[in-house]
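> got a structure for you, letters missing:
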């Protein structure tokens, strides 16, 4: 927290040296670019550009228009957040990062597409990636600061939960899209020594789904064994309907995205299994089914970790909700914890949905949980799903909380009701 505040103070001192005229110009440029909608790409378009038609000048020309559009949309939407949240130190820091990045990118708006500007643009993109590496954690800290200042009471949750959920889903999805655009440029046209031989940027034209799943399991297992001194094993079943001659499943995809999703799900499954069976030597294994059809590539991860009640599972995709105790700060922790931050499932679902897929979880209380990952089998159908700022967005933040028009007993715990049979008043 002290580091965040020092970084923020340093940035604000630099910002205060800017002339008001420059700040006014920056706001005008953000307003201008926010009127445009992002131009989503499909995985096929990403791959075709990398394999066939792409060159650095074309990428430079397109990104210097597309990146300001996406950044401006994000900044405008952030400005619709409650003032009490925007003044939190961590939130101000995130806002300053996006303003700075926008300012750096629009500096190339009128520049020539010569070698000098292209090289400078490449360095700016590397700087943006570095600057924004802790956006998720810092924004989460800003939300936590705000909730703590408001007392963390139930009225706060009822008033702001939907709006914060709406904003963070869109904010983090925008971040995913911006990062993949920048990383594609850096990896395709940067130092060839750091390029992966089988990838075009971040995209694998032959992404071996079972291999990525097993790698994610191995990574999660390493953490689990450190934390619990043991780990469940995994059974992987593969069924390729679209190509029966193959005994594996490959699709065009970003392996890093799939690894992130599976890693988070395995962490949850392992933690639940180990805590459900604390004194068992051979804990129940985690079962994985991978299928590929004409439209979808589907992955099911099943555990016998005891499951959870439906009223709990409905909160699993809420930001900052976690059934595990909040972990210690990294400098004080002996080992990396398996859970506790409450962002694993929500962010994983965004990664799945970003390219037209989805992530769903079904739980059987008393037995275990099944997680379903859906990806697009066809690269032409795997299109970026990115938010756009417009009047509808603004209305979402202005709309007051609506009163429920159903009497839901689970939400009426502390209310008084009259018993129609005896006329007595009692708590529900």
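That came through fine. Computed from a predicted structure; not experimentally measured.
> going forward, measure contacts between C-alpha atoms and count neighbours the same way
Noted.
> Could you tell me whether residue 146 really is in a strand?
No - checked against DSSP: H, G, I helix; E, B strand; the rest coil, residue 146 lies outside a strand; its state is helix.
> residues near it, how many?
20 (other C-alpha atoms under 10 Å).
> check contacts around it.
Residues near residue 146 by C-alpha atoms under 8 Å, 6 or more residues apart in numbering: 84, 85, 88.
> Leaving out sequence neighbours, find the closest residue to the first one.
The shortest distance from residue 84 to any non-neighbouring residue, by C-alpha to C-alpha, 6 or more residues apart in numbering, is to residue 146 (7.1 Å).
> swap in residue 304?
residue 368 (4.2 Å).
> and what of residue 91?
residue 142 is the one closest to residue 91 (C-alpha to C-alpha, 6+ apart), at 5.0 Å.
> Take this one as well and set it beside the first:
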């Protein structure tokens, strides 16, 4: 396709930014940004978002497993979004004017979430509609390589997404409040975990008509009640995902008595301090557990236990409140845990239940 001079300039700029490296965003990054002016943070974000969008576009157009599909369907729309966002963030009127930049960030936060979801749905569509073709190479090695490419692509996509979402929130909160550490919640973990508990049980009641009981336990009450600087978004997200999974497993494995009454064991939610000065959140259910074959796949963005009708469209799916999403909750949760320097582990016994444990180190802010 022949490009006009204006398009040539955009693609030349894209090539330059795609060749640059992204800064690795860590919890410490937010402290460093908090020590800078809002202008410096705006310049950092403007540059790094341009690099991120350019590198993502480059991957769309060079990854063998994606190349045949990038001009149509959901992936085609996502590719166009990234191109539009790159041009928007590179607009001097946006990069240099604080109000325009804040409005652009707010727009990107909302649109970026949808683009990430569309990308996953698009990749799943590729595997569903073209799975046999993808697996019909000269050997199983080629099929494995295609799926490995897509898994790595989605892992990198989400890793960058969750970190840049936090940086964008940091800038907007700091600009609004005048507090350079506004991204850190200064309240107690009980508040953050309590919101996750209310959301997950409320969603279960919406989708299933009721929710099993959740038994909250701690052997170190101070870890819940003492104000502790923490990143609310990651801890809330992970806790809610673990609770949603446990509630769903409990409902779907209900035991019935002779008179037809269902019995639902309580889900246990534990939050305790660790010997290292951090904290642990553990969710335990007594559902049907996860078999070994499924356990090997739960950390993959390409796998889900949720069942979708063949004719279900992305637009219809995204409008519905969901107790089960499309298989990204656990892998995203582990990425959040890794970002905070912690870990997320899963233990399950088929027929007996599952235990998920989030372990986080103390947040070092100095």
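That came in fine, so what should we check first? Just so you know, these numbers come straight off a predicted model, no measurement behind them.
> For the longest helix anywhere in the first structure, buried residues please.
Longest helix in the first structure, counting residues (DSSP state H): helix 154-189. Residues of helix 154-189 of the first structure classed as buried by neighbour count (16 or more other C-alpha atoms under 10 Å): 160, 163-164, 167-179, 181-189.
> Same question for stretch 50-63 of the first structure.
For stretch 50-63 of the first structure, using 16+ other C-alpha under 10 Å, the buried residues are 50, 54, 56, 59, 60, 61, 63.
> The fourth one against residue 183, yeah?
So that's residue 59 of the first structure. No - using C-alpha atoms under 8 Å, residue 59 of the first structure is not in contact with residue 183; the gap is 11.7 Å.
> And the strands in the stretch 151-300 of the second structure?
184-185, 214-217, 230-231, 255-256, 262-263, 267-273, 279-285 (DSSP state E, counting those that start in this stretch).
> now the ones you listed as CSV including mean neighbour count and distance to residue 12 of the second structure?
Shown next, in CSV, are these (neighbours: other C-alpha atoms under 10 Å; distance: least, C-alpha to C-alpha, whole Å):
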stretch, mean neighbour count, distance to residue 12 of the second structure
strand 184-185, 18, 39
strand 214-217, 14, 55
strand 230-231, 20, 38
strand 255-256, 12, 63
strand 262-263, 13, 63
strand 267-273, 20, 52
strand 279-285, 22, 48
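> Distance to residue 22 of the second structure for those - can I get that in CSV?
Below are these laid out as CSV (distance: least, C-alpha to C-alpha, whole Å):
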stretch, distance to residue 22 of the second structure
strand 184-185, 23
strand 214-217, 41
strand 230-231, 22
strand 255-256, 51
strand 262-263, 51
strand 267-273, 34
strand 279-285, 30
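> what separates the residue sitting nearest the centre point of the first structure from residue 39 of the first structure, distance-wise?
Using C-alpha atoms, centre = their mean, the residue of the first structure that lies closest to the mean C-alpha position is residue 347, 3.1 Å off. From residue 347 of the first structure across to residue 39 of the first structure, the span is 22 Å (C-alpha to C-alpha, to the nearest Å).
> who's in contact with the aligned residue in the second structure for the residue nearest to residue 304 of the first structure?
In the second structure, residue 368 of the first structure lines up with residue 353, judged by TM-score structural alignment. With contact taken as C-alpha under 8 Å, 6+ apart, residue 353 of the second structure is in contact with 284, 285, 286, 287, 288, 289, 290.
> Go through those and name the one nearest residue 130 of the second structure.
Closest approach to residue 130 of the second structure among the contacts of residue 353 of the second structure (C-alpha to C-alpha): residue 290, at 27.7 Å.
> Regarding the residue nearest to the centre of the first structure, what is its secondary structure?
Quick answer, by three-state DSSP: residue 347 of the first structure is helix.
> Show me which strand runs longest in the first structure.
strand 368-376 (DSSP state E).
> returning to what we had before: any idea what the residue nearest to residue 84 of the first structure aligns with in the second structure?
Under TM-score structural alignment, residue 146 of the first structure pairs with residue 126 in the second structure.
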